[in-house]
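Chemist: I'll drop the sequence and a predicted model, then ask my questions.
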Amino acid sequence: MRAVQACGSSAVLSIGAAIISDIYVSTERGHAYGLFYLAYWLGPFIGPMCGGYLTEYFGWRWMFWFLAIYGGIIFLIILFFLPETSRKVSSSTGAYSTIRFNPIAPLKLLRYPNVTLVIIYVSIISSIIHLQYISVPRNFSQRYNLSSSTIGLLFIAPATGCAFGSLLGGKYSDFVLRKKKAENADFSYPEMRIYSAWSGAILAPSSYLAYGWLLENNSNLIVLMILWFLGSLGTLVVFNSMSTYLVDAYTTRSASATALNNCFRFMVAGTVAILEPLMENALGTGWMFTFIVSLGVISTFFVVVVYFKGKEWRENDDLKNMEQ
C-alpha cells in the first residue's frame, strides 16, 4: 500500500513540472518551481514533527487512524475541487491523435549526456538529505537521550532550510538567467541557469561534512541544527537550479525529464535508506558523511562538464534529428 501511495504522489511531481513549463517563461520558471517544490520538500520534515507527537502520546494505532482520515480528506478535496479531471472530450470535433502512450519513453532521454550527468549529480547530492534523515532518530535518541516528540521538533531546522533554499534558490536562479541573457543579448541557452547552482554546490557538502564529524563527537545541538539548516538550504538551491535546467533544455518533454530525474533520485534514496545503518556501523558517523559528501563533490565535475558542453551536445543532437 505504501508503494501504491508513492506512485500517486510521484505522478504529481511530473505533471506539476509539465504544467509549470507550459505556463511560465524561462526567466520566471525558477521562482515558480521554487514555490512548487516548497510544498514537496516540506512534507518529509513536517511529517516527523507530527508523527513524533502522535507516536509518543497516542501510540502507533492513532497515528495510522490520523493517516487514514488525512488521506480521506485529500481524496474529497481532489474529487470536489478538481472537477476538470473528470471531464470528457467531445467526439463531435472529430479530432484524434496517433501518439501512443509509452510508459518507458522517458528513458530515451538518457541518450543525452547532459541529462544523464545532471541526474547522477542531483541523485547523489539529494541523497545526503535522505541519509541524514534516516540517521537522525537513532543518533539523537542514543547520543542526546531525546524523546520521539523532541526529535520530531529537530526537523524544524531542515524544514526552514528547505523553505528558504527553495524560494531563494528559485529567485536567484531566475536572476542569474536574466543577468546572463543581458550579458549575451545576441543569444541565450539553458546552460546559463547552471551558474546559479555553484553556491549551493559548495554550501551543501561543506555543511554536511562538518555536521557528520561534529555529531560523531556529540557536539552542541544548536550548532548541529545550524549546519542541518545550511545543508538543506544548499541542497535545495542545487536541486531547484538543476531540475529547472532540465525543463529549460527540454521544454516539450518537461514531464518526462522530471519523471526520469525523480525516478533515479528516489532509487538512490531508497538504496541509501537500506545501506545507511550498515555504513554507519562499519565506518562511523563522521566517515559515513565523509564518504557520501565525497561522492557529491566528485559528481560536481559532471555539472561543470554540462555547463561548458551541454549547449554543443544539444545542438549536435538536433542536427542528427534533422538529418534523420
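Modeler: Noted; the coordinates are in hand. Residues are numbered from 1 along each chain as shown.
Chemist: please make it C-alpha for all contacts and neighbour counts, starting now.
Modeler: Will do.
Chemist: any idea where the helices of the protein begin and end?
Modeler: All helices of the chain, identified by DSSP state H, fall at 2-23, 26-58, 60-81, 113-143, 148-154, 156-183, 198-216, 221-249, 254-283, 285-323.
Chemist: summarise which helices and strands the first one is packed against.
Modeler: If contacts are counted by 3 or more Cα pairs under 8 Å, 6 or more residues apart in numbering; DSSP states H and E, helix 2-23 sits against helix 26-58, helix 221-249, helix 254-283.
Chemist: now the angle from that helix to helix 254-283?
Modeler: 130 degrees (axes from the mean of the first three to the mean of the last three Cα atoms, to 10 degrees).
Chemist: mind listing what's buried along helix 2-23?
Modeler: Under the neighbour-count criterion of 16 or more other Cα atoms under 10 Å, helix 2-23 has L13, S14, I15, G16, A17, A18, I20, S21 buried.
Chemist: out of those, who's nearest L154?
Modeler: Sorting the buried residues of helix 2-23 by how near they are to L154, with Cα to Cα, puts L13 at the top with 26.5 Å.
Chemist: before we move on, the earlier item: relative to I128, which of the buried residues of helix 2-23 is nearest.
Modeler: Closest approach to I128 among those (Cα to Cα): L13, at 20.4 Å.
Chemist: tell me which of the helices of the chain sits nearest to P190.
Modeler: For those, proximity to P190 was assessed by Cα to Cα; helix 221-249 is nearest, at 5.5 Å.
Chemist: before we move on, the earlier item: winner for burial among the helices of the chain?
Modeler: When you average the neighbours per residue for each of the helices of the chain (mean count of other Cα atoms under 10 Å), helix 221-249 leads with a mean of 25.
Chemist: any idea how far stretch 262-275 is from the chain center?
Modeler: Here the centre of mass of C-alpha atoms in stretch 262-275, compared against the chain's by Cα atoms, centre = their mean, to the nearest Å, lies 12 Å away.
Chemist: check stretch 181-199 too.
Modeler: Centroid displacement of stretch 181-199 relative to its chain, using Cα atoms, centre = their mean, is 22 Å.
Chemist: alongside the first one, take a look at this:
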Amino acid sequence: MEKYTDRYHPQFIPGTYSIYSSAVIRHQHHMAIKRYRYGVILQPQPTNSRNDPLNWSKRRKTLHSLILLLVTAFTAALSNDASAPTDSINAITGISYDLLNDSAGVLFVSIAVSTWLYSPFDYLLGRKSVILFGAIFAFFSSIWYALMNDGGDSYGSQVLTGFSFGCADAHVQLCFASIFFRHQLGAIITIYNLAYSLGTYLGPLCANFISFDRTFRWVGWSGAIASGVLILIVLFLFEENSFDYAKYSHRVDDLTLNLGFVQNGVISNEESDDALTQGYFDKPFSYLERYKPFRLPKDPQCRTLLGFVKHYFQLLLIPVRCIVFPPVIYAGCICGLQNAILTFYLTTEDTMLYSDPFNYSSAQVALMNIPCIIGSVIGCLYAGSMTDYFILWMARKNSGIVESEFRLYFAFLSGTVGAVGLLMFGFGISRNMDWRVFYIGLAFISYMFSSSTNLAMLYVMDTYRELTLEVLVCVAFINNIIGCIFTFACSPWLQSSGTENTYIALAVISLGVMHSSGGFIYFGKRWRKRTHAAYVRLAEIKADY
C-alpha cells in the first residue's frame, strides 16, 4: 500500500491510488470499521477523534453542507444577476451597455484575484473566516449596486461582488473535501455544481423579474437583505472544519499493527496526547471552538503582525507553483471555456432578442434560464454520481487501483452535446427558427457547462489531494482570466463574424478542448508522475500550517 499512500515512496504517483481492500474487514475493533467500509479503503484515513470532521455525525455534515451550498448558490446568483436588468440600469443611470459589459470583465478578474488572495487565510485564520469574508463582501457589494449612479459605481460594485464569489470558487470545495471521503466526492461535487448552476441561472431570472416589477435598485437591496441573513447563518451555524492532523502524524495504516501496539503496552490508551492512541479520549470541542469566526494560527510566529504577513506571502506562492501542472491547466481551460460560452449566449440574448423579429420582454428573456436549469441538472447527475460508480467499476477491473483520468471518459459526450447545442442556438437565433430549437440548444449548452465543470474539478481534486485548495485556486484563476478575455472579445467577434459563424467557431473550439481529454487519458499518468517531486515539496511546505 505504501506506494499509493506514502508520497515519499519512489513509485508514488499523484492521482493513482488503491480504493479496494482485498476483502471486507470485519474486525471487532471499531478502528477497523472506520478504516474500511464495504471493502472500500477510506481516503483520507480518519482518526478516532470525535473532533475529526471526517467523523462528524450525519446531522453535522448535513447542516455544514447545506450552508456551503447556500453560500455557493447565493454568491453565484449575485455575480450573475448584476448585468441582467441592463435596460433598467441604462434608463435610470444612463450607463451604456458597453460599459456594463466591461464591468462584467472586471468581475472575472476580481474573482480570480480574490480566490488567490483568500487562500492563505484557510490555514492562518481558519476556513470559516473565508466564508465569512465572502458573505460580508456580498453585503457591501449589494448596497453599492443598489446606490449605483455612474460607471465608477458599476466597476466598484463588481469588484466587491468578485470578492464575495471568491470564497466559493475553491474554498467551498476544500470544505467538502475535509468532511467527506474521496470515493464520496463525485456525488458531493455534483451537488456543489448543481447549487452553482442554479445560482448562475436563477440569479438573472429573479433579477429580471424584480427590475421589471420595480427597478434594478431593488435587485441590490434584495441582495443586501439576503447577505445579512447569510452572515448571521455563517456566524452562528457554520462550524470550523479545519483539524490538526499533525497530532496523529505517527499513526500507521496497518490496523493490526496499531491495535497490537495498544494491546502489548507499546502505547497506552491513557496517553491521550500521543498521536498513536488515535484520539480515543479526545474531549469534544467547546461551542466557542466549533463556531468561532477566526482561528489563531498554529505557529506562534504567525501570531505577530510581521510573522503573519511573512507566512501569508509564503502560502500565497504555493498556488503560483501549482499552475504549471498539466491537470491544472486542463481543468482551468475546461472551466474557462464554459464561462466564455456563458458570456457569448448571454450577450446574444441581450443584443438580439429584445428587437425585431423576436421583440422579447425582460420576463421572456428571463424564462430562457429554465432550459438552462434542466440541462444543468442532467449534466451534474451525469458527471458526478455516475462517475463515482464508474470509478469503482474500473477499479475492480484494475486490481483495485484508480487512475484519476478514469473520470475523463465522460468528457467526450459532454463536448459533443455542447457543440450541438451551440450550433442549435446560433442557427436558431440568426435564422429566426422556432423557439424550441434555441431553447433545446441552451439546455445542451448548460448540460456541457455543468458536466464539464464537474469533471474538471474532480480530476484535479483526485490527482492532488493534499493540495486541493491550491490547485482549485489555480483552476479558478485560469478559468476567470479566460472568462475575462472572452468578455471583452465577445461583442467585437459577434459584430465582425456574425452570429452563425461565431457559434460555428465556438462549437469547433468546444469539441477540440473537450476531446483533448483523450490526450490526458493516454498520457496523463506520465505527466502526473513528472509532477511528483514538485507535489512533495509543496505538500511539505503546506504541512507546516
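Modeler: Perfect, thanks for sending it. All values reported here derive from a predicted model rather than from experimental measurement.
Chemist: just to revisit the earlier point, turn the helices of the first structure into a markdown table, columns for distance to S90 of the first structure.
Modeler: As requested, those are arranged in a markdown table below (distance: least, Cα to Cα, whole Å):
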| stretch | distance to S90 of the first structure |
| --- | --- |
| helix 2-23 | 23 |
| helix 26-58 | 32 |
| helix 60-81 | 21 |
| helix 113-143 | 38 |
| helix 148-154 | 50 |
| helix 156-183 | 39 |
| helix 198-216 | 48 |
| helix 221-249 | 31 |
| helix 254-283 | 25 |
| helix 285-323 | 35 |
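Chemist: so which of the helices and strands packed on helix 2-23 of the first structure is nearest Y96 of the first structure?
Modeler: Between Y96 of the first structure and those, the tightest spacing by Cα to Cα is seen for helix 254-283, at 21.7 Å.
Chemist: the second structure: matching residues for that closest one?
Modeler: Counting by TM-score structural alignment, helix 254-283 of the first structure pairs with residues 468-497 of the second structure.
Chemist: stretch 211-220 of the first structure too?
Modeler: Under TM-score structural alignment, the alignment places stretch 211-220 of the first structure onto residues 425-434 of the second structure.
Chemist: not counting that stretch itself, show me its contacts.
Modeler: The list of residues contacting stretch 425-434 of the second structure from outside it, by Cα atoms under 8 Å, 6 or more residues apart in numbering, reads 352, 357-358, 435, 437-442, 499-500, 502-504.
Chemist: map I370 of the second structure across to the first structure for me.
Modeler: Alignment note (TM-score structural alignment): I370 of the second structure maps to I156 of the first structure.
Chemist: what's near enough to touch the closest residue to that match other than its chain neighbours?
Modeler: Leaving out its chain neighbours, the residue that sits closest to I156 of the first structure by Cα to Cα, 6 or more residues apart in numbering is F45, at 7.2 Å. Neighbour list for F45 of the first structure: F155, I156, P158, A159 [criterion: Cα under 8 Å, 6+ apart].
Chemist: show me what F45 of the first structure aligns to in the second structure.
Modeler: Alignment of F45 of the first structure against the second structure is given by TM-score structural alignment, with Y201 as its counterpart.
Chemist: ok, its match to M457 of the second structure distance?
Modeler: Computed as Cα to Cα, to the nearest Å, the Y201 of the second structure to M457 of the second structure distance reads 20 Å.
Chemist: surely S26 of the first structure is in contact with A249?
Modeler: No: with the criterion set as Cα atoms under 8 Å, S26 of the first structure and A249 do not qualify as a contacting pair; they are 10.0 Å apart.
Chemist: before we move on, back to that, distance to E183 of the first structure for the contacts of F45 of the first structure - can I get that in a markdown table?
Modeler: Rendered in a markdown table, the data for those read as follows (distance: Cα to Cα, whole Å):
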| residue | distance to E183 of the first structure |
| --- | --- |
| F155 | 41 |
| I156 | 40 |
| P158 | 35 |
| A159 | 36 |
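Chemist: can you tell me what T72 of the second structure aligns to in the first structure?
Modeler: With TM-score structural alignment as the criterion, T72 of the second structure lines up with no residue in the first structure and falls in a gap.
Chemist: do T86 of the second structure as well
Modeler: Pairing criterion TM-score structural alignment: no partner of T86 of the second structure within the first structure is identified.
Chemist: how many other residues sit next to T86 of the second structure?
Modeler: By the measure other Cα atoms under 10 Å, the count of residues near T86 of the second structure is 20.
Chemist: not counting sequence-adjacent ones, nearest residue to it?
Modeler: The shortest distance from T86 of the second structure to any residue other than its chain neighbours is 7.0 Å, reached at Y97 (Cα to Cα, 6+ apart).
Chemist: shouldn't the one you found be in contact with I89?
Modeler: No: using Cα under 8 Å, Y97 of the second structure is not in contact with I89, being 9.0 Å away.
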